[in-house]
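*Asks:* How does the following fold in three dimensions:
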Amino acid sequence: MAGNKFLVIQQKMIGDVLNSTLICEHLKIHFPDATVHYVINEHTLPVVEGNPHIDKIILFKKEYKRSKIKFYKFLKDFKQEEYAAVIDVYCKTESNLISYFAKSKTKISYEKWYSKFIYTDLFRYSNSTDSELGLAVENRLLLLSPLIQNLK
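*Replies:* Okay, the predicted model is just below:
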């Protein structure tokens, strides 16, 4: 992977943000020299601060929802980085735009009719599971399949 720098986006609530850190952890396990950037909403910072699997926390601030100019400046910052892959767990309009602006040949998310043109790899949420991991975990790990064939 080019530079082994990854961008993971999960701008939801505290539990979702914490649960999605397993993506960051698996990226570090399978790419030990990887750099992982994690986009989260600012109110969820306490649950990931100090996490050894996250090299840079990028805060999505409330002001970006109120000001299109501030949001656009925030988006432009993603053009300064080059990522081996972008993994959009949130898959809503804001994260679609972050993914669109981020420089990466590999962009992974869940399948939505309105964002198919942004991503290279799309997955559908599973509604059933055969494992003991649970749907939330399995659906997140599914997003790693284009990058990691034998997930540990």
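*Asks:* can we go C-alpha only for contacts and neighbour counts from here?
*Replies:* Will do.
*Asks:* How about the contacts made by the residue nearest to residue 128 when sequence neighbours are not counted?
*Replies:* Spatial nearest neighbour of residue 128, excluding adjacent residues (CA to CA, 6 or more residues apart in numbering): residue 135 at 6.9 Å. Residue 135 is in contact with 126, 127, 128, 129, counting by CA atoms under 8 Å, 6 or more residues apart in numbering.
*Asks:* ok, which stretches of this structure are helices?
*Replies:* 14-19, 21-30, 62-66, 68-77, 93-101, 135-142 (DSSP state H).
*Asks:* Same list, those helices, but as TSV with distance to residue 150 please.
*Replies:* Shown next, in TSV, are those (distance: least, CA to CA, whole Å):
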stretch	distance to residue 150
helix 14-19	20
helix 21-30	9
helix 62-66	38
helix 68-77	33
helix 93-101	25
helix 135-142	11
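*Asks:* Now the second one, please; I'll put the structures next to each other:
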Amino acid sequence: MRSFGVHYMTGIKSAENILVIQLRQVGDVLLTTPAIKVLRDHYPHSRISFLTETGPAALLCGNPHLDAIITRKRRNTFLEDLKLARELRKAKYDLVIDFFCNPRSAWMSFLTDAPQRIATYHSGRSWWYTHTPEIKNGTCYAVEDKLALLRAVGISGELTPPVLMVSEDATHYIDEFFRQEHLLEQQAGPVITIDPTSRRQAKRWIPERYVELADRLVERYQAAVIFIWGPEEHDMVTSLVQQGQYPHKLACPTDLVQLAALIQKSDLHIGNCSAPRHIAVAVGTPSLTIMGPTAAVNWTYPSPLHKAVQGKVSCLECHKTECKTHDCMKALTVQEVEKAVEQLLGIIDN
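*Replies:* Got it, this is the predicted structure:
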């Protein structure tokens, strides 16, 4: 159980116009949505806006707890961000919550001129805000960090899965893919998505082992295995699919919401520690994640339907993005992952 060292602060007043900031990665933005729900429950009649970047913003569309989504380009120039800050200032927010708290989001929060600006304490940045609770994080699901920040200023709520609304268009698009690939027609076993990719080299399990795992899943469970891919990953994943002893499926091209629809229609998601695992939690699909340099407990939703496996090495959870030896991934065998799949499918079947 996580032990939060929190300095509780007072002075948060009612808020009618709220801005939440979470930039950068898809997974981080999605993992902010439980905190948005808590805010909405606490402020049911307030206007809540979310500032994020253009890529992950797609996963916020249709979120019932948000009134507006504001986007910035990932590589905005200083002048572009200054223009955006002026627009934020015109909105006259009375509460800004910066879950990202990097130098740029800090000064943008300050320039909103909101009378209440909240972020976790960070040396050298806290003066940009009005409230900076000091939260000493332990080892638990990352969403709890965001909820701890809210609790520290008197906004309490329970942990829930991330919120992601899959559009009808995305569902129809994936239904058509399933029809064209003859999936679910006389399908005896589960439909399983596999994500062999990651932006970070250190987070990638040995790609060929995913192929061997897929073959075993076909042999043992008569599974239909779909390999998913994203921008600049098509050729690599296509090559993997072609190495299989069985005709595994290559996913159709998808945007983020269509990918969510694909994972939602599947029975199980398996992959590296990247955004699709968080999408699986949000759409209610059980997941198994292969972990190495990052802590499993920090990124795995606490439920029997979501598990993580790791190789047994001394350098686990080193937080490297690049690794020359890749010991943690080499140590994890296909047999160990298959055993974890067996346990998870047993829970699903029951």
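*Asks:* Superposed, how do the two chains score by TM?
*Replies:* The TM-score (TM-score structural alignment, normalised by the length of the first structure) is 0.85; 145 aligned residues with a CA RMSD of 1.8 Å.
*Asks:* Would you format the contacts of residue 135 of the first structure as JSON lines with distance to residue 66 of the first structure included?
*Replies:* Shown next, in JSON lines, are these (distance: CA to CA, whole Å):
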{"residue": "126", "distance to residue 66 of the first structure": "34"}
{"residue": "127", "distance to residue 66 of the first structure": "35"}
{"residue": "128", "distance to residue 66 of the first structure": "38"}
{"residue": "129", "distance to residue 66 of the first structure": "39"}
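*Asks:* out of those, who's nearest residue 11 of the first structure?
*Replies:* Of all the contacts of residue 135 of the first structure, residue 126 has the smallest distance to residue 11 of the first structure: 20.5 Å, by CA to CA.
*Asks:* Could you give the number of residues near the aligned partner of that closest one in the second structure?
*Replies:* Aligned counterpart of residue 126 of the first structure in the second structure: residue 136 (TM-score structural alignment). Residues contacting residue 136 of the second structure under the criterion other CA atoms under 10 Å number 14.
*Asks:* Could you find the closest non-adjacent residue to residue 5 of the first structure?
*Replies:* residue 35 (4.6 Å).
*Asks:* Does the one you found touch residue 8 like I think?
*Replies:* No - using CA atoms under 8 Å, residue 35 of the first structure is not in contact with residue 8, being 10.8 Å away.
*Asks:* can you give me the helices for the stretch 251-350 of the second structure?
*Replies:* 256-265, 275-283, 296-299, 327-331, 334-349 (DSSP state H, counting those that start in this stretch).
*Asks:* show me what contacts residue 53 of the first structure?
*Replies:* 21, 24, 25, 28, 36.
*Asks:* Which part of the second structure matches the strand ranked longest in the first structure?
*Replies:* If you go by DSSP state E, the first structure has its longest strand at strand 35-41. Aligned by TM-score structural alignment, strand 35-41 of the first structure falls on residues 47-53 of the second structure.
*Asks:* so residue 270 of the second structure sits right up against residue 195, yeah?
*Replies:* Yes - here residue 270 of the second structure reaches residue 195: they are 6.3 Å apart, a contact under CA under 8 Å.
*Asks:* quick one: terminal-to-terminal distance for stretch 16-33 of the second structure?
*Replies:* This stretch, stretch 16-33 of the second structure, spans 19 Å end to end (CA to CA, to the nearest Å).
*Asks:* Where does that stretch end up in the first structure?
*Replies:* Counting by TM-score structural alignment, stretch 16-33 of the second structure corresponds to residues 4-21.
*Asks:* in the matching stretch, what's buried?
*Replies:* Using 16 or more other CA atoms under 10 Å as the burial criterion, the residues of stretch 4-21 of the first structure that qualify are 4-12, 14, 16-18, 20-21.
*Asks:* Enumerate every residue touching the closest residue to residue 123 of the first structure other than its chain neighbours.
*Replies:* Closest residue to residue 123 of the first structure apart from its sequence neighbours, by CA to CA, 6+ apart: residue 110 at 4.6 Å. Each residue near residue 110 of the first structure by CA under 8 Å, 6+ apart is listed here: 88, 89, 91, 122, 123, 124, 125, 143.
*Asks:* repeat that for 6 Å
*Replies:* Shown in contact with residue 110 of the first structure (CA atoms under 6 Å, 6 or more residues apart in numbering): 122, 123, 124.
*Asks:* Out of those, who's the most crowded?
*Replies:* In these, the most neighbours by other CA under 10 Å go to residue 122, 18 neighbours.
*Asks:* isn't it right next to residue 109, touching?
*Replies:* Yes - in terms of CA atoms under 6 Å, residue 122 of the first structure counts as a neighbour of residue 109; the distance is 5.2 Å.
*Asks:* How many neighbouring residues does residue 127 of the second structure have?
*Replies:* 14.
*Asks:* Aligned to it, what sits in the first structure?
*Replies:* Using TM-score structural alignment, residue 127 of the second structure lines up with residue 117 in the first structure.
*Asks:* Tell me how far its match lies from residue 35 of the first structure.
*Replies:* 26 Å.
*Asks:* got it, and residue 108 of the first structure?
*Replies:* In terms of CA to CA, residue 108 of the first structure sits 17 Å off from residue 35 of the first structure.
*Asks:* and what of residue 146 of the first structure?
*Replies:* 18 Å.
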